[in-house]
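# I would like to see how this sequence folds:
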Amino acid sequence: MKKFFILLLKPFSFLPALLVMYMIFSFSSQTGAQSGNLSYKISHEVIVTADKILNKHMSEERIAYYTDKIHTPVRKLAHMSEYFVLAVCVSLPLYVYGLRGILLILFAGIISVGFACTDEFHQSFVAGRGPSKRDVMIDSIGAFAGIILVQFLCWNALRRSRSKNRRRG
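The predicted structure is shown next:
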């Protein structure tokens, strides 16, 4: 009976990946102005928070200057982070299903980078947005970092588990 429930519930392990894909798709559905405003607000909040923490008492002009400076890097970091999370959410269930090593990297990479490509294509239909090969590359870096992290953490956990079992035996 336990094996039946595991077999029944295993496919639900992909649910977080599907939710992250939906989130990414939703962000990509925003117009260029909406997306730019959201990332600008986040950039502004980063500068305001840093100003408070560092106790610099910057003027609004100075805050706006630094906000403009970090706006593009914040946008690109958001791309990378989204696909890092997606890759982790894709890699973990694949690992549970038994994919390891190069096969995990290959399958999770194809899913994550493939989604990045289709997402950029989707943006070509959104007002003020367009596809970008550069964004796909940035997304891919985040995805492969997530895949490598899962591969390393799971390998390390299995290695420790096996060494504990050897000591007991």
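# Could you use CA atoms for every contact and neighbour count after this?
OK.
# can you pull out the helices in this protein?
Secondary structure of the chain (DSSP state H): helices at 2-9, 15-28, 32-54, 60-96, 101-123, 133-168.
# With mean neighbour count added, can I get these in CSV?
What follows is the helices of the chain, written out as CSV (neighbours: other Cα atoms under 10 Å):
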stretch, mean neighbour count
helix 2-9, 9
helix 15-28, 16
helix 32-54, 15
helix 60-96, 19
helix 101-123, 18
helix 133-168, 16
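# Was I right to think Tyr95 contacts Leu104?
Yes: checked against Cα atoms under 8 Å, the pair Tyr95 and Leu104 is within contact range at 6.9 Å.
# let's see this one next to it:
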Amino acid sequence: MLKLKKIYYLSMFCLLLWIIVIFSFSAQPVTESVGLSRKVGQKVSELFVPGFKELPQGEQEEFVQKIDFGIRKTAHFLEYMVLGIWWGFLLMPARRSVRFKIWTAVWASAACAAVDEIHQLFVDGRTGRWQDVCIDTAGAAVGILALFAIIQLIHRRKVKTCQKHLQS
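Prediction:
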């Protein structure tokens, strides 16, 4: 019982911390946000595009601009994938069905995404988009489903191990 309480409180702390991280990114004015995504695009290009560093500076900047949209949307997806995982951990100890826990975590993540997009309406140069809510929710759903699938695999493995020990 004590272990479950620790998991619950640790999950609550991490969830709240992650929500603060997401909202702090959303609170950046558009110039800061664009600058950050361009830096990420630059690093991604350097890591995954052969010969990127040898391109002239202008071609590098043009390439980074081309992938900027994908970088930004991937960041949305991944931020909320992590959020979904924290919601999953928070709800894991609840004495409810797995289906209930998954749907609750998905809806809670979607609510966070919607509030975050509304929050962006009040930030200089930023906009709130329903498409981003959809991307965020999809990312959260992937994280939640992955978490519960991994938990299910671990549980099945433990059951098999116990059955083997009982048979021998």
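# before we move on, back to that, so what sits against both of Tyr95 and Leu104 of the first structure?
Gln151 (Cα atoms under 8 Å, 6 or more residues apart in numbering).
# so what's the aligned residue in the second structure for Phe115 of the first structure closest to, chain neighbours aside?
In the second structure, the residue matched to Phe115 of the first structure (TM-score structural alignment) is Cys112. Using Cα to Cα, 6 or more residues apart in numbering and skipping the chain neighbours, the partner closest in space to Cys112 of the second structure is Ile19 (8.0 Å).
# To which residue of the first structure is that neighbour aligned?
Aligned partner of Ile19 of the second structure by TM-score structural alignment: Met21.
# again, but for Glu62 of the second structure
Alignment note (TM-score structural alignment): Glu62 of the second structure maps to Tyr65 of the first structure.
# cool, Arg126 of the second structure as well?
Match for Arg126 of the second structure (TM-score structural alignment): Arg129.
# give me every residue that touches that match.
31-32, 123.
# mind putting these in a markdown table, distance to Glu60 of the first structure included?
Listed next are the contacts of Arg129 of the first structure as a markdown table, based on distance: Cα to Cα, whole Å:
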| residue | distance to Glu60 of the first structure |
| --- | --- |
| Thr31 | 27 |
| Gly32 | 25 |
| Gln123 | 33 |
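# tell me which of the residues you listed are still there in the second structure?
Retained in the second structure: 31-32, 123, out of the contacts of Arg129 of the first structure (criterion both residues aligned by TM-score structural alignment, their matches' Cα atoms under 8 Å).
# What's the match for Gly35 of the second structure in the first structure?
Matched across to the first structure, Gly35 of the second structure falls on Asn37, judged by TM-score structural alignment.
# Out of the contacts of Arg129 of the first structure, flag the one nearest to Leu8 of the first structure.
Using Cα to Cα, Gln123 comes nearest to Leu8 of the first structure of those, at 35.7 Å.
# So the residue nearest to Cys112 of the second structure versus Lys158 of the second structure, what's the distance?
Per Cα to Cα, to the nearest Å, Ile19 of the second structure is found 33 Å from Lys158 of the second structure.
# And for Ala114 of the second structure?
Applying Cα to Cα to Ala114 of the second structure and Lys158 of the second structure gives a distance of 39 Å.
# do Ile67 of the second structure as well
44 Å.
# and what of Ser11 of the second structure?
23 Å.
# contacting residues for the residue nearest to Ser81 of the first structure when sequence neighbours are not counted?
Distances taken as Cα to Cα, 6+ apart place Gly142 nearest to Ser81 of the first structure, at 6.1 Å, with adjacent residues excluded. By Cα under 8 Å, 6+ apart, Gly142 of the first structure lies in contact with 79-84, 87.
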